[in-house]
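[1] model this:
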Amino acid sequence: MPYEWSSEPPHQTTRWELSLWPYRSLLRKDFVIFIGATGALVLLPLLAVLGSPVLWGLLPFLLLMLGSIWFALHVSYKRGEVLEELRVDEAHAHLVRHNPNGQVQEWEANRYWVSVHLHPKDGPVENYITLRGGDREVEIGAFLDPAERLALYDELKSALPVDYSA
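    Here you go, the predicted model:
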């Protein structure tokens, strides 16, 4: 799961932390291996035209294609650098979201007024989870897949107090 609870299970302590991040199917070292292998496979057919003017006609397009793949993967990787941290202590719940552009968004509410809500079809994504408390409602884990959001919802429901607003 692309989220991790602090060392203590939340139902056994009043202080806990939850960190969430998007799933990464391509790690940094794998990124380098992928670009290297793609470059080798693309440049391999150029051995047949080595020494001829055809090489100079094909080479710029192959290098442009390789550079475009690198750029697209790099941009995708940067956009996925999101981290959400939910810290709960005896009195407060504090959610911090670190966005890819460096912007930090924060939300804080009284722990005992925070409620977890699941929007199976109503939100921008399936099984959309929000935390409601204080004067705002904020999303959490929107980058997770629907099954992960459902599991997270169940865990958050058991970790936070009962919803008295219903």
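
[2] Only C-alpha atoms from now on, for both contacts and neighbour counts.
    OK.

[3] quick one, helices of the protein?
    For the chain, the helices defined by DSSP state H cover 28-43, 53-79, 146-159.

[4] nearest to residue 115, of the ones you listed?
    Closest of the helices of the chain to residue 115 is helix 146-159, at 8.0 Å (criterion: Cα to Cα).

[5] With residue 65 as the reference, measure out to the residue sitting nearest the centre point of the chain.
    By Cα atoms, centre = their mean, the chain has its centre lying nearest to residue 22, at 1.9 Å. When distance is defined by Cα to Cα, to the nearest Å, residue 22 is 27 Å away from residue 65.

[6] quick one more, to check against the first:
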Amino acid sequence: MPYQWTSPQALPRSRQLTLWPHRSLPRKGFAVVILATFTLITIPLYPLLGTVFLWGLLPFLMLVVAGLWWGLERSYRDGRVLEVLTLTPETAHLIRTNPKGDTQDWTCNTYWARSEMHMSGGPVPYYVTLTGNGRTVEIGAFLSEDERRQLYGELAEELKSIADPETPRP
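    Have a look, this model is predicted:
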């Protein structure tokens, strides 16, 4: 799962949820893909060694490798999203760090915070939002459908248990 619940030691009876996009291609795999593409794309050039046709094809083949490199790097850059939700008995605080480094945050009283799942009508199916303090914010829109459904259940349970001091902590 590309999210994790933790219990910070500094804040008693609190929970912290950290969400990040799933990376299906790690950096080591990135290097392997670029190297394999370069190797395979040069195979048709071997019979052309020593001819003028080599120099006619080489720039276009290298452009393909450069385009693949740029596309994968862009995917990594766009995937630098991090959402951190901190739940305490008094406040619910969500901080979203966008790919460019700017942050957005939302705070409300935990008692009034509620999670909602929109089966349709959102930018993605099973869209999960948090509502409170007069605002509605999205959470985990980059997760898969199954992960958003699971997140919604866990989030609703955590909000209920944090707001109710009689509920025992796991």
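
[7] Deepest-packed of the helices of structure 1, please.
    helix 146-159 (a mean of 16; mean count of other Cα atoms under 10 Å).

[8] what sits up against that helix?
    For helix 146-159 of structure 1, the surrounding residues in contact (Cα atoms under 8 Å, 6 or more residues apart in numbering) are 1, 10-11, 115-118, 125-129, 141-142.

[9] Quick check: the gap between the nearest residue to residue 142 of structure 2 once chain neighbours are set aside and residue 79 of structure 2.
    Closest residue to residue 142 of structure 2 apart from its sequence neighbours, by Cα to Cα, 6 or more residues apart in numbering: residue 21 at 5.9 Å. Going from residue 21 of structure 2 to residue 79 of structure 2 by Cα to Cα gives 6 Å.

[10] What of residue 162 of structure 2?
    To residue 79 of structure 2, residue 162 of structure 2 is 30 Å away according to Cα to Cα.

[11] who has more neighbours, those two?
    residue 162 (23 against 16; other Cα atoms under 10 Å).

[12] Surely that one is in a helix?
    Yes. The assignment for residue 162 of structure 2 (DSSP: H, G, I helix; E, B strand; the rest coil) places it in a helix.

[13] That one and residue 89 touch, don't they?
    Yes. Look at residue 162 of structure 2 against residue 89 with Cα atoms under 8 Å: they come within range, at 5.4 Å.

[14] which residues are common contacts for the two?
    Jointly contacting residue 162 of structure 2 and residue 89 under the rule Cα under 8 Å, 6+ apart are 13, 14, 110.

[15] Burial check on residue 100 of structure 1, number of neighbours?
    The number of residues packed near residue 100 of structure 1 is 14, by other Cα under 10 Å.

[16] Run a quick check on it versus residue 81, I expect a contact.
    Yes. With contact defined as Cα under 8 Å, residue 100 of structure 1 reaches residue 81; the gap is 5.0 Å.

[17] between those two, what contacts are shared?
    Contact criterion Cα under 8 Å, 6+ apart; residues shared by residue 100 of structure 1 and residue 81: none found.

[18] Can you get me a residue count around residue 120 of structure 2?
    Neighbours of residue 120 of structure 2 under the rule other Cα under 10 Å: 10.

[19] Which residue comes closest to it once chain neighbours are left out?
    residue 126 (6.4 Å).

[20] For the one you found, give me its contacts.
    With Cα under 8 Å, 6+ apart, residue 126 of structure 2 has these contacts: 117, 118, 119, 120, 145, 148, 149.

[21] And for residue 84 of structure 2?
    By Cα under 8 Å, 6+ apart, the residues touching residue 84 of structure 2 are 16, 17, 18, 19, 94, 95, 96.

[22] rewinding a little: so who does the residue nearest to the centre of structure 1 touch?
    Applying Cα under 8 Å, 6+ apart, the residues near residue 22 of structure 1 are 2, 80, 81, 82, 83, 143, 144.

[23] Test my guess that the fifth one contacts residue 99.
    So the one you mean is residue 83 of structure 1. Yes. Under the criterion of Cα under 8 Å, residue 83 of structure 1 makes contact with residue 99 at 7.0 Å.

[24] intersection of neighbour lists for those two?
    Here residue 83 of structure 1 and residue 99 have no joint contacts, going by Cα under 8 Å, 6+ apart.

[25] distance of residue 103 of structure 2 from residue 32 of structure 2?
    33 Å.

[26] cool, residue 97 of structure 2 as well?
    Separation of residue 97 of structure 2 from residue 32 of structure 2 (Cα to Cα): 29 Å.
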